[in-house]
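Trainee: Have a look; sequence and predicted model below, questions after that.
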Amino acid sequence: MLSLPAWKCPEWTLNASLANTSSPEFTEEWQKRVRELQGAIMVASCVQMLVGFSGLIGFLMRFIGPLTIAPTISLVALPLFESAGNDAGIHWGISSLTIFLIVLFSQYLKNVAIPVPVYGGEKRCHTSKFYLFQVFPVLLALCISWLICFTLTVTNTFPSVPTAYGYQARTDTKGSVLSQAPWFRFPYPGQWGLPTISLAGVFGIIAGVISSMVESVGDYYACARLVGAPPPPKHAINRGIGIEGLGCLLAGAWGTGNGTTSYSENVGALGITRVGSRMVIVAAGCVLLLMGVFGKIGAAFATIPPPVIGGMFLVMFGVISAVGISNLQYVDMNSSRNLFVFGFSIYCGLAIPNWVNKNAEKLQTGILQLDQVIQVLLTTGMFVGGFLGFLLDNTIPGSPEERGLLAWNQIQEESEETVRASAVYGLPWGLGTAFCSSRCTQVLPFCPKLDRCEQDELCMSQSTVYSNISTSGRHLQRVRECPL
């Protein structure tokens, strides 16, 4: 969108020393771009909701096997080596410290229990074991490295010259963000004005939505593997893509400037922390809501130095890549066919986006909208690799056993209708049994489908009283009554 002549920045805005950023003219210049982006995101999100809630993405899953999923997940993280390395390279000492702490806490100290005082239960006051390093390895490493950077900044150990190596490791380089942020601000839909719509913008964002859906499907499988859950059934994938579209619609209405999708870095965090709980995501969402309303809190996190983030990304991106490759355990890797499909998909997923980014002018067709769609798709490594893996795996002759489809489909079938999968991927608050027991909802592609016996079994499992309160305070007593 920014490459269009209509959205070129005016000359008078290019010089920061001459532009008055608080003037109405300057404000209108950036707000009209945000309004254009809002309209494009809102229209494209409707396409994503249609693909998800109609069950189209679930229908395509029957043609998707390990040789499609493996390059897609791996290429989520592999192309990001440059950005992660650049952030870490700002100060390799700080980034190495962050990496060391994450590895130390998550791998070497994960089984070390910390005694913590607990009040309650039969013993009242007593101590309990809490596996702090296993639960919070990334958070602990980030906070320690952040504190060290703050100390080195206050003592002027880091250079104060902006051009010197290591300057960006200071925590005061973005001090103006913290001082200028308001204490309280409540965002609302249409805060930048009425969204506008253009065909070029809509097609460009739709291309991004297609890439996002491909990435999300890979993220769903990666997340399930990391937390030891059954692979996501089709109705869960349909619902996930549809809800992501709904999130994009809300983000567009609020004018955030971006859509919402599964975040691959957080999937990597699951492999480090070994904490796979939706309540954690709910709690994190509440924290983010508060951070969005209280500006000072959100601005404080902007002071985290890039080397700390870079070190964290080097660990997490490596985990994501390994999770993608682990899907090949279902495939016969002694087959030259499978070696070709996976190797070619991975390599093209790295090479083609790199070439397109450097030679975008050579893909001009004369149709602006088509050029935007082609450029967005071909510069997204996970789309290129996943598409090639999908195409080659479904066209090159090979037996189902050789392609890994027998083991893959068996796992899918076992997870599709089982009570365990229903407990993991069912709708919340008992809707998985009460709402989806209706004949009308059985045809909806985003609802779990259970027969009467499985509903009764799931009902009995949900009506169990969990009265064993963990002495570490991580589990609460819950009584879940069966809605049937």
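Mentor: Everything's here; your move. Numbers count the residues shown, from 1 in each chain.

Trainee: C-alpha only now, for contacts and for neighbours.
Mentor: Fine.

Trainee: what ranges do the helices span in the stretch 1-150 of the chain?
Mentor: 24-53, 56-60, 66-77, 81-89, 92-103, 132-135, 137-154 (DSSP state H, counting those that start in this stretch).

Trainee: could you give the angle of the last one to helix 92-103?
Mentor: With axes from the mean of the first three to the mean of the last three CA atoms, to 10 degrees as the basis, helix 137-154 and helix 92-103 are set at 150 degrees to each other.

Trainee: Can you give me the buried ones in helix 137-154?
Mentor: For helix 137-154, the neighbour count (16 or more other CA atoms under 10 Å) marks 137-138, 140-142, 144-146, 148-150, 152-153 as buried.

Trainee: Between those, which sits nearest residue 76?
Mentor: Using CA to CA, residue 138 comes nearest to residue 76 of these, at 20.1 Å.

Trainee: Is it correct that that closest one is in contact with residue 274?
Mentor: No - in this structure residue 138 lies outside contact range of residue 274 using CA atoms under 8 Å: 11.2 Å.

Trainee: Which of the residues in the helix or strand where residue 267 lies are classified as buried?
Mentor: For residue 267, the host element (DSSP states H and E) is helix 264-273. Across helix 264-273, burial judged by 16+ other CA under 10 Å covers 264, 265, 267, 268, 269, 270, 271, 272, 273.

Trainee: Stretch 343-354 now?
Mentor: Counting neighbours by 16+ other CA under 10 Å, one finds that the buried residues in stretch 343-354 are 344, 345, 346, 348, 349, 350, 352, 353, 354.

Trainee: Now for residue 219: which residues touch it?
Mentor: Counting by CA atoms under 8 Å, 6 or more residues apart in numbering, residue 219 makes contact with 73, 262, 263, 264, 267.

Trainee: Now with 10 Å, please.
Mentor: Residue 219 makes contacts with 69, 72-73, 76, 213, 225, 261-268, 320, 323-324, as judged by CA atoms under 10 Å, 6 or more residues apart in numbering.

Trainee: hold the first one in mind and look at this next one:
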Amino acid sequence: MKDQDKKQNRQAQPHSHRKTDVQQLAYSITDVPPWYLCIFLGIQHYLTALGGLVAVPLILAEPLCLQHDPLTQSYLISTIFFVSGICTLLQVFLGVRLPILQGGTFTFVAPSLAMLSLPAWKCPEWTLNATQVNVSSPEFIDEWQKRIRELQGAIMVASCVQIIVGFSGLIGFLMRFIGPLTIAPTITLVTLPLFDSAGSNAGIHWGISAMTTFFIVLFSQYLKNIPVPVPVYGQVKKCHVSKLYLFQIFPVLLALSISWIISYVLTVTNVFPSDPSAYGYLARTDIKGDVMSQAPWFLIPYPGRWGVPTISLAGVFGIIAGVISSMVESVGDYHACARLVGAPPPPKHAINRGIGIEGIGCLLAGAWGTGNGTTSYSENIGALGITRVGSRMVIIAAGCVLLLMGIFGKIGAAFATIPSPVIGGMFLVMFGVIAAVGISNLQYVNMNSSRNLFVFGFSIYCGLTIPNWVNKNPELIQTGIVQLDQIIQVLLTTGMFVGGFLGFVLDNTIPGSQEERGLIAWNQIHEDSEDARNVSEIYNFPFGIGTKFCTASWLWRIPFWPKPEHGGEAMGREHGLNEEKGQISMGEREKLDIDTKM
């Protein structure tokens, strides 16, 4: 009875819950904190994304034949910083307009590794030996640059698919067929096949990697609720001490820093062996020491730096599989972000625009030669909930910080010198968490159903088994057409594609109720916005575009253009949201009920 009374009270006062959420925020999405606070919080978002931004180029270093060239690794890190800054600013100003940071995506890593594992792209033996490779020789430069150019071309072509899907409004149509049983195996298989990369890096020195993992787990799980007194400056109290949950906000950064320092101490004290053939030698911090002196202070990344991109159908089809996964994940990120910052769920035009801008971001990332694309960063959405600061201006500051960090060459060089076992320890935690995020989508599904157990189990197991077999027997795939053989090999060695495709086909063909498949609970969370409050202010174009000028009626038919009913009384009449009558839509009722229970 009490729950029913609470529900009726919510319905009688439909806006009280939303106002309470906004009042709990230190700064809402449209607020502008003081400039110095924007800079500090922007740096914090940059640091939160640091682990993922640095990880992607380091993972790709080995298949690009760059494992013994930390200077070029630093260039890739600086480039991904720079492009992520540009994409973040585009998303906040013209995209979905929520405070979401953009950065490198792990969904592109699996198809990239599959493409680079083709016989034509495997690294020559001489590039694998640190004593034989001359990183400044034209022969070596040509070896790695032709690989990254191939990645560039595939990413740029595949990004056009995302641009079309977003700006055409096709994403809304596709989401009707994509449920938890498609997303769960897709996201889970993003990192499960990367266990070999994590093990190889960690195995260089298991003591250092285990220590890094221990610190990440300690800070993020055991000490996350312990506040640390730090000096701060405020307008009212000026200089004073405040308590901040540092361990919760910066667990990865703190763990990497501590392990890095300890590795340095063990290097200068010669605890680590100085013999290159001895176990643990690669854990030394001085083997990459020259990169700091060789890296320039200022570095301006530019498109086409590695040459003219090349295109192969195999690479394009593989990256398209990553693009589809990235789009599905981003739609979920938009809704999660909106809820954390006290905004209404994003309407269709904002989602279409956000996905389209992410496609443009991937196009820019490919043109600049990062070896990767860009997507919305879930880590930073979590940071919004921790800091209770949902201001768009803070993410704009974070985008500017990313741009600046990409220009300072010494910054990227510093991260390229992190010892491999430290990176391996970080991978063990990060890859495990990403896999768990994929599995967490099953919370919406009835896992007591034999149907659902079959769909998920079969998809996951095939997503691991088939790529493993194809990698060991590539010569058995022979259709007589070389290009077709390459396409099939890339797709079948991308576990994310195999598992996601099987999950999609089986979930949409095997009979099952909407409730059993988890689509009812799923749609309640990912439903389109039916809330007219603040939608215009938050999701429409900036500078009055579409409201004060560029208001021609024919523009309303464009899928990504704001509709007038999203901000006016027409929407209230259409969806039963007339505030004067105290009415509220069924979608909002269900959302309030969910929030009440939580």
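Mentor: Perfect, thanks for sending it. What you are looking at is a predicted structure, and each value in this text was computed from that prediction instead of being measured.

Trainee: hmm, back to that, out of the helices of the stretch 1-150 of structure 1, which one sits most buried?
Mentor: The highest mean neighbour count among these, using mean count of other CA atoms under 10 Å, belongs to helix 66-77: a mean of 29.

Trainee: so where in structure 2 does stretch 350-365 of structure 1 end up aligned?
Mentor: Mapping stretch 350-365 of structure 1 onto structure 2 (TM-score structural alignment) gives residues 464-479.

Trainee: and the end-to-end length of that stretch?
Mentor: One end of stretch 464-479 of structure 2 to the other measures 23 Å (CA to CA, to the nearest Å).

Trainee: And the contacts of that stretch?
Mentor: 114, 117-119, 189, 192-193, 459, 462, 484-486, 488-499.

Trainee: Pull out the buried residues from these.
Mentor: 114, 117-118, 189, 192-193, 459, 462, 485-486, 488-499.

Trainee: re the thing from before, shared neighbours of residue 138 and residue 274 of structure 1, which are they?
Mentor: With CA under 10 Å, 6+ apart, residue 138 of structure 1 and residue 274 have common neighbours residue 106.

Trainee: I'd like to know which elements the helix holding residue 267 of structure 1 is packed against.
Mentor: Where contact means 3 or more CA pairs under 10 Å, 6 or more residues apart in numbering; DSSP states H and E, helix 264-273 of structure 1 is packed against helix 66-77, helix 92-103, helix 132-135, helix 137-154, helix 199-227, helix 306-326.

Trainee: With respect to residue 289 of structure 1, which of those lies nearest?
Mentor: Closest of those to residue 289 of structure 1 is helix 137-154, at 19.4 Å (criterion: CA to CA).

Trainee: Which stretch of structure 2 lines up against the closest one?
Mentor: With TM-score structural alignment as the criterion, helix 137-154 of structure 1 aligns to 251-268.

Trainee: And for stretch 66-80 of structure 1?
Mentor: The aligned range for stretch 66-80 of structure 1 in structure 2 is 180-194, by TM-score structural alignment.

Trainee: Let me see the contact set for residue 25 of structure 1.
Mentor: Counting by CA under 10 Å, 6+ apart, residue 25 of structure 1 makes contact with residue 19.

Trainee: make that residue 460 of structure 2, sorry
Mentor: So residue 460 of structure 2 contacts 184-186, 188-189, 192, 454, 495-496, 498-500, 502-503 (CA under 10 Å, 6+ apart).

Trainee: Mean distance between the helix or strand hosting it and structure 1 after superposition?
Mentor: Element membership for residue 460 of structure 2 (DSSP H and E) is helix 450-472. Helix 450-472 of structure 2 differs from its equivalent in structure 1 by a mean of 1.0 Å after superposition (mean CA distance after the TM-score superposition for structure 1).

Trainee: Give me the angle between that helix and helix 180-191.
Mentor: Using the same axes, to 10 degrees: helix 450-472 of structure 2 against helix 180-191 is 30 degrees.

Trainee: average offset between whichever helix or strand comes after helix 450-472 of structure 2 and structure 1?
Mentor: Using DSSP H and E, the helix or strand that follows helix 450-472 of structure 2 in sequence is helix 482-492. Compared with structure 1 after fitting, helix 482-492 of structure 2 deviates on average by 1.8 Å (mean CA distance after the TM-score superposition for structure 1).

Trainee: What of stretch 427-438 of structure 2?
Mentor: Stretch 427-438 of structure 2 sits 1.8 Å off on average (mean CA distance after the TM-score superposition for structure 1).

Trainee: in structure 1, what residues pair with that stretch?
Mentor: So stretch 427-438 of structure 2 sits over residues 313-324 in structure 1, by TM-score structural alignment.

Trainee: circling back: put together JSON lines for the buried residues of helix 137-154 of structure 1, with distance to residue 437 of structure 1 on each row.
Mentor: Below are these laid out as JSON lines (distance: CA to CA, whole Å):
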{"residue": "137", "distance to residue 437 of structure 1": "42"}
{"residue": "138", "distance to residue 437 of structure 1": "42"}
{"residue": "140", "distance to residue 437 of structure 1": "45"}
{"residue": "141", "distance to residue 437 of structure 1": "47"}
{"residue": "142", "distance to residue 437 of structure 1": "46"}
{"residue": "144", "distance to residue 437 of structure 1": "50"}
{"residue": "145", "distance to residue 437 of structure 1": "51"}
{"residue": "146", "distance to residue 437 of structure 1": "51"}
{"residue": "148", "distance to residue 437 of structure 1": "56"}
{"residue": "149", "distance to residue 437 of structure 1": "56"}
{"residue": "150", "distance to residue 437 of structure 1": "56"}
{"residue": "152", "distance to residue 437 of structure 1": "61"}
{"residue": "153", "distance to residue 437 of structure 1": "60"}
